[in-house]
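> only geometry, no sequence info:
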């Protein structure tokens, strides 16, 4: 998938379906300015009004999500103190991954996000595959995130299984309403929420740190390196998100300047936060961390007693609202872009323009979330669904960074980051193991839709791109 020599010094012809009047252009690999793709379905439109602060808030929300609520315990169960090594490794892996998607988004700020990158690099079939992975696969994380949060809230205020389910549903509905007002409004809300989240986390970690016991770091690898690998696979859930916000690149006031800045700020904040949370969880809770359902709540109880539950409930509510704000903004825009590009019925294409509100794409993503919610809430066991989600995220990363090798100027900083990311993405795919059957099935469906669409066009005599899938 990842061939660093693709294109070389020659121009790579864009592989995309075009109407009869569309000309074919090349993408330069010499390090100079890259021509825009000549595709009438990806028009040049004015950018939005999102600044560095709002963009950073959405990036933090997408990545520093509900993983802080449960993953420190799941990772501790998998690797013991070695979970700290797993988090540190993924923080390092995130540098080239985040840099790659930032480089792509600043050069191609389009609502299609990763689907647009794949279309420009490999053509419409690849775009449809990665679009289906992200739009129809990633939303399985929504009920997982909501259920994680609901369990925290119930642990604080009390309640039964029905209460947990109702709270989880409510946590998914409210952000849908917020996103219906547009990306800029969601970013404004998220700026406040992200600031509050960071402040509360600093308070919790500072209060719990004095209770650390160094002996809890031994043995470092009770389950060997295989345990660290499993913890890394689980933490992909936490560090996924860089590809999600690529779809809102066009909403930035100045994408070429602001996207790298927002990415860098968010990367530092997220990496430090996850590493600190995992380390404090291990050294304070010790062996109890592996059996905890609410590790953050346990940290607060160690530091402040039973009176700190409200703090955790506040953290949980902020976290899940932020995650949904970021992802629903990306889902709605991607749904509109897929409608524009023929990968969904054209009716969903409304709102694809930068600054517009893609409410029809939002509606479809809400329906997809609802369907997954029925399955996840009925099961209640989160780990299998987390691994499905992370396998889809690994697949999206793999095709996304492969696209970067074709689209970014050869031997530029972004290109080198993409090359490193290809190796890292291959490792994430290996960690995903048999769970890759889920993105494989989604890919087959996407390719089948593409074949059916082409067959319809041939029968009707319409040119490529004239009929929605």
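Nice, thanks for sending it over. Fair warning: this is a prediction, and the values are worked out from it, not measured in the lab.
> when you work out contacts or count neighbours from here on, use the C-alpha atoms and nothing else.
OK.
> does residue 299 touch residue 284 like I think?
Yes. Between residue 299 and residue 284 there is a contact at 7.4 Å, judged by Cα atoms under 8 Å.
> let me see the ranges of the helices in the stretch 251-400 of the chain.
255-285, 295-304, 309-341, 359-379, 382-407 (DSSP state H, counting those that start in this stretch).
> buried set for the third one?
Taking 16 or more other Cα atoms under 10 Å as the basis for neighbour counts, the residues of helix 309-341 that come out buried are 309, 311-313, 315-341.
> between that helix and helix 295-304, how big is the angle?
If you take axes from the mean of the first three to the mean of the last three Cα atoms, to 10 degrees, helix 309-341 sits at 150 degrees to helix 295-304.
> next, the angle from helix 309-341 to helix 359-379.
130 degrees.
> can you name every helix or strand that helix 309-341 contacts?
helix 52-63, helix 124-132, helix 141-157, helix 161-179, helix 183-208, helix 295-304, helix 359-379 (3 or more Cα pairs under 8 Å, 6 or more residues apart in numbering; DSSP states H and E).
> quick one: neighbours of residue 455, just the number.
Neighbour count of residue 455, defined by other Cα atoms under 10 Å: 12.
> which element is it on?
Take DSSP states H and E as the rule and residue 455 turns out to sit in helix 437-460.
> for that helix, enumerate the helices and strands it packs against.
helix 124-132, helix 382-407.
> beyond the last one, next helix or strand please.
In other words, helix 382-407. Immediately after helix 382-407, counting by DSSP H and E, sits helix 413-432.
> what comes up buried for that next one?
For helix 413-432, by 16+ other Cα under 10 Å, it's 414-422, 424-426, 428-429, 431-432.
> second one coming, line it up with the first:
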């Protein structure tokens, strides 16, 4: 069956690591980011709506054991982060997991991964923007005594017609990105420091009212409740891989990308666990769950005054806006990589006067603005999680494959193989099975659309296919 074999070969052709590296070395993007901006990029993309808003939605699922849910989600992220770090040091290019799977698992798998990343980044930006609107209203109410009416601050299904603040923050972030990566990095670094300071302020105030009785019963809904909450709060850790999308704009990617990924995850995990523990300990699960702007509500109840909540809400407005900026950045760089490979239209990788992909950024910003204005937060969170977990699982598998097919490839960071990738895959699978059925249905439909796009457009225009490259997934196995 030569025809079937030829089709299979084309679907499983891998892009040589040397070619990926060459693409990164001859990039039209500007290399201007050192270790600190890369850490700020990852922390900035991660530390935001997850803890400011999703804590309030996850707490009812697990009770006080939501703290354990954060730890489980952090462990799942850690194992994947270690795999990301190795691949980022070996294949330092834009595209993140998409580029890594193209080098290890084949074109069709890379497409699926890239399509999942589009879901992860695009939908998570929309989810973050929706959360931003809640804190903006909290801030406006405490300072001006006025709130944006629900009809203009909530999406259809949540009591409104359009979430105008969510769309506005996406469009503002788009404008900043169009100004250039150096300017965007400066904004990200400053806003990341502000958000860390605000959360430290929260912990210091909340711990003063800590009452251990609020932690009993600790796990009223058992393991299933902890698992369901972990699947939801995993959203809080999405973004640590943002540094890997900056492989072509980092000054020293082999050295700095692995460090940025691991350091940023450590910072985020510590902050999340402290915030979740002090929030629940201070006011109890019910109070944490009572408001869209849950952390601001906790401070108001703890102090009996409005100014701490105002500080928290104001900091959250800045902090969450920075997440929109950094995740939107990651989305555009993944599209650059897919476009350069011919799987997406060439216009998406065209770089403008400010050395950024201008048309790409405008399209992504416009689509995400519409999405954030019209879709409720809960649906966005679950859709983001499933896309992320699938792509993380593929990255873990990619580490195993690349160790077998390219054992001598220079790597500035090596994780423990096969232990770390195997555990990473297992934990991603465990979290996946706890996602609701409607999320799986939506993901199935999204994947089907993606395959139609690939076979209708990407496969015929693949640069690798046109070059006649048919390197298989396992061209040579080394022991």
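Sure, I can see it. Small disclaimer: the values here were computed from a predicted structure and weren't measured.
> before we move on, back to that, let's have the helices and strands packed on helix 437-460 of structure 1 in a markdown table, adding mean neighbour count.
Below are those laid out as a markdown table (neighbours: other Cα atoms under 10 Å):
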| stretch | mean neighbour count |
| --- | --- |
| helix 124-132 | 26 |
| helix 382-407 | 25 |
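> export the ones you listed to a markdown table and tack on distance to residue 194 of structure 1?
Listed next are these as a markdown table, based on distance: least, Cα to Cα, whole Å:
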| stretch | distance to residue 194 of structure 1 |
| --- | --- |
| helix 124-132 | 28 |
| helix 382-407 | 23 |
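> of these, which is nearest residue 61 of structure 1?
helix 382-407 (16.5 Å; Cα to Cα).
> show me what residue 141 of structure 1 aligns to in structure 2.
Aligned counterpart of residue 141 of structure 1 in structure 2: residue 124 (TM-score structural alignment).
> ok, its match to residue 415 of structure 2 distance?
Noted for residue 124 of structure 2: a distance of 28 Å to residue 415 of structure 2, by Cα to Cα, to the nearest Å.
> repeat for residue 72 of structure 2
20 Å.
> hang on, the earlier thing: out of the helices of the stretch 251-400 of structure 1, nearest to residue 183 of structure 1?
helix 309-341 (5.8 Å).
> before we move on, back to that, and residue 452 of structure 1, which of the helices and strands packed on helix 437-460 of structure 1 is closest to it?
helix 124-132 (11.9 Å).
> what's the neighbour count on the alignment partner in structure 2 of residue 221 of structure 1?
Mapped onto structure 2 by TM-score structural alignment, residue 221 of structure 1 lines up with residue 219. Residues near residue 219 of structure 2, counting by other Cα under 10 Å, number 18.
> so who does the residue nearest the centre of structure 1 touch?
Nearest residue to the geometric centre of structure 1 (Cα atoms, centre = their mean): residue 241, 2.4 Å. Contacts for residue 241 of structure 1 (Cα atoms under 8 Å, 6 or more residues apart in numbering) come out as 59, 62-63.
> quick one: which of those is nearest to residue 258 of structure 1?
residue 59 (12.1 Å).
> show me what contacts residue 35 of structure 2?
Counting by Cα under 8 Å, 6+ apart, the residues that residue 35 of structure 2 touches are 256-257, 259-260.
> quick one: closest of the helices of the stretch 251-400 of structure 1 to residue 96 of structure 1.
helix 382-407 (9.6 Å).
> the closest one vs structure 2, mean deviation?
Helix 382-407 of structure 1: mean distance to aligned residues in structure 2 after superposition is 1.7 Å, counting by mean Cα distance after the TM-score superposition for structure 1.
> quick one: that helix aligns where in structure 2?
Counting by TM-score structural alignment, helix 382-407 of structure 1 corresponds to 377-402 in structure 2.
> most surrounded residue in the contacts of residue 35 of structure 2?
residue 257 (32 neighbours).
> so what corresponds to that residue in structure 1?
Match for residue 257 of structure 2 (TM-score structural alignment): residue 259.
> returning to what we had before: go ahead and confirm the match of residue 141 of structure 1 touches residue 384.
Yes. In terms of Cα under 8 Å, residue 124 of structure 2 counts as a neighbour of residue 384; the distance is 5.6 Å.
> against residue 16 of structure 2, how distant is the aligned residue in structure 2 for residue 126 of structure 1?
Superposed on structure 2 with TM-score structural alignment, residue 126 of structure 1 falls opposite residue 109. Residue 109 of structure 2 sits 15 Å away from residue 16 of structure 2 when distances are taken as Cα to Cα.
> likewise for residue 316 of structure 2?
Counting by Cα to Cα - residue 316 of structure 2 and residue 16 of structure 2 are separated by 43 Å.
> now do residue 427 of structure 2
Taking Cα to Cα, one finds residue 427 of structure 2 at 29 Å from residue 16 of structure 2.
> ok, now residue 382 of structure 2?
Distance from residue 382 of structure 2 to residue 16 of structure 2, by Cα to Cα: 34 Å.
> go on, residue 464 of structure 2?
In terms of Cα to Cα, residue 464 of structure 2 sits 10 Å off from residue 16 of structure 2.
> follow-up on the earlier one: I'd like to know which of the helices of the stretch 251-400 of structure 1 is closest to residue 156 of structure 1.
helix 309-341 (5.4 Å).
> chain center to the closest one, what's the gap?
10 Å (Cα atoms, centre = their mean, to the nearest Å).
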